[in-house]
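>>> Quick one: sequence and predicted model below, then my questions.
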Amino acid sequence: MARQAGRGRVILGSMSSTKVDALRQVPLFANSTRADLEFLATRIDEVEVEAGRTLIRQGSSSDSFYLLLDGEAEVEVDGRARPALGPGRFFGEISMLDRGPATATVVTKTPVRLMVMSHAQFRDAIKASDQLLSHVLRVAADRLRRDDMERHTK
């Protein structure tokens, strides 16, 4: 299933070991089995997006989970810059978990290569992997806790 996300160019091709190899390099999937990665590769799209594109806008609905393979993205929460995201980082998970509005704005700083999942694809992936769900929840909780602490220390 190929689709376009983040106004990028969809990279077409067979579900090859290239996707599996790319997923294996991401810390989120470091302990996943090859079978889990192959399953995930069938539920994720790979796209390239030029610099300066907004992928997620804080307060807007978001229907995608993003996994950054190459390039950098800038993050802003409540008008304040956050640390940039680089290869191996992911975002959009909070909206995937609760279907609420995006909690940050993410803009590509450089051309990027991403793997993108729709809500349905994300739901299928986390249903199939307790490990993936646990890790995504842990990272989401850490991000929310850090943002909450920063708000209270202003």
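Received it, and whenever you're ready, just let me know what you need.
>>> When you work out contacts or count neighbours from here on, use the C-alpha atoms and nothing else.
OK.
>>> buried ones in the lengthiest helix in the chain?
Looking across the chain with DSSP state H, the single longest helix is helix 130-152. Within helix 130-152, the residues that count as buried by 16 or more other Cα atoms under 10 Å are 132, 133, 136, 139, 140.
>>> Which one of these is nearest to residue 149?
Of all the buried residues of helix 130-152, residue 149 sits closest to residue 140, with 14.3 Å by Cα to Cα.
>>> The closest one contacts residue 94, doesn't it?
Yes - using Cα atoms under 8 Å, residue 140 is in contact with residue 94, at 6.3 Å.
>>> can you tell me which residues contact the spatially most central residue of the chain?
Taking Cα atoms, centre = their mean, the centroid of the chain lies closest to residue 66, which sits 2.2 Å from it. Counting by Cα atoms under 8 Å, 6 or more residues apart in numbering, residue 66 touches 90, 91, 92, 93, 114, 115, 116, 117.
>>> adding another structure so you can compare the two:
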Amino acid sequence: MDILRQCILFQNSSDSDIKNIATMMNPCHVQEGESLALKGNKATSFFILVSGMMLLELDGGKSIVMAKPGDFAGLDILSSKGTYCSSLTALKNGEVLTIKRGDFLDLIQEDSSNAEQIMQSWSEHISNELPFLEVPEDDENQYQY
């Protein structure tokens, strides 16, 4: 639960929401060089960094290094297109928490106030921390919440 609290998406979630989310998370050990998500592949999981270091490769040669517990990737699971728009690779051995696409969709569809909070936190995070990141909203990338 501490790692979930460190993730900006869940910082304002209630204790009961955090407990619910925690039950859906699966710990996964990763090895240096391991690919967790490949651009264009079916988006199956959302990732939260516990330890180690990850590289999120974006379009246009841009990238983000994830090195802080609570950093996250994979909200592509919410798009109607359902494919990853970036690639995620382990730069160091470590651990991530994963949640499967169906479980995450169930979570946000069952609890609209929590879903709104998660999406608002995500939007603020992109605006404040990743201003260079463009999030296209077209018919292929409509979000399912």
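Everything's here; your move. Predicted model, so just to flag it, every value in this text is computed and none were measured.
>>> Relative to the second structure, which residues correspond to the one helix or strand the residue nearest to the centre of the first structure maps to?
If you go by DSSP states H and E, residue 66 of the first structure is part of strand 64-70. Counting by TM-score structural alignment, strand 64-70 of the first structure falls onto residues 45-51 of the second structure.
>>> mean shift of that stretch relative to the first structure?
Superposing on the first structure and averaging over aligned pairs (mean Cα distance after the TM-score superposition for the first structure), stretch 45-51 of the second structure comes out at 1.0 Å.
>>> now that stretch: how far from the chain's centre is it?
Centroid displacement of stretch 45-51 of the second structure relative to its chain, using Cα atoms, centre = their mean, to the nearest Å, is 7 Å.
>>> cool, stretch 18-35 of the first structure as well?
On Cα atoms, centre = their mean, the centre of stretch 18-35 of the first structure falls 14 Å from the chain's centre.
>>> the helices in the first structure, which residues?
17-24, 34-41, 93-98, 119-128, 130-152.
>>> Tabulate those (TSV), appending distance to residue 55 of the first structure.
Below are the helices of the first structure laid out as TSV (distance: least, Cα to Cα, whole Å):
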stretch	distance to residue 55 of the first structure
helix 17-24	20
helix 34-41	21
helix 93-98	13
helix 119-128	15
helix 130-152	18
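>>> and of those, who's closest to residue 48 of the first structure?
helix 17-24 (13.8 Å).
>>> Give the other helices and strands that the closest one contacts.
Helices and strands touching helix 17-24 of the first structure, by 3 or more Cα pairs under 8 Å, 6 or more residues apart in numbering; DSSP states H and E, are helix 34-41.
>>> The helix it packs on maps to which residues in the second structure?
Here helix 34-41 of the first structure aligns to the second structure at residues 15-22, judged by TM-score structural alignment.
>>> Please identify which pair of the contacts of residue 66 of the first structure lies farthest apart.
Pairwise over those, using Cα to Cα, the maximum falls at 93 and 114, 14.3 Å.
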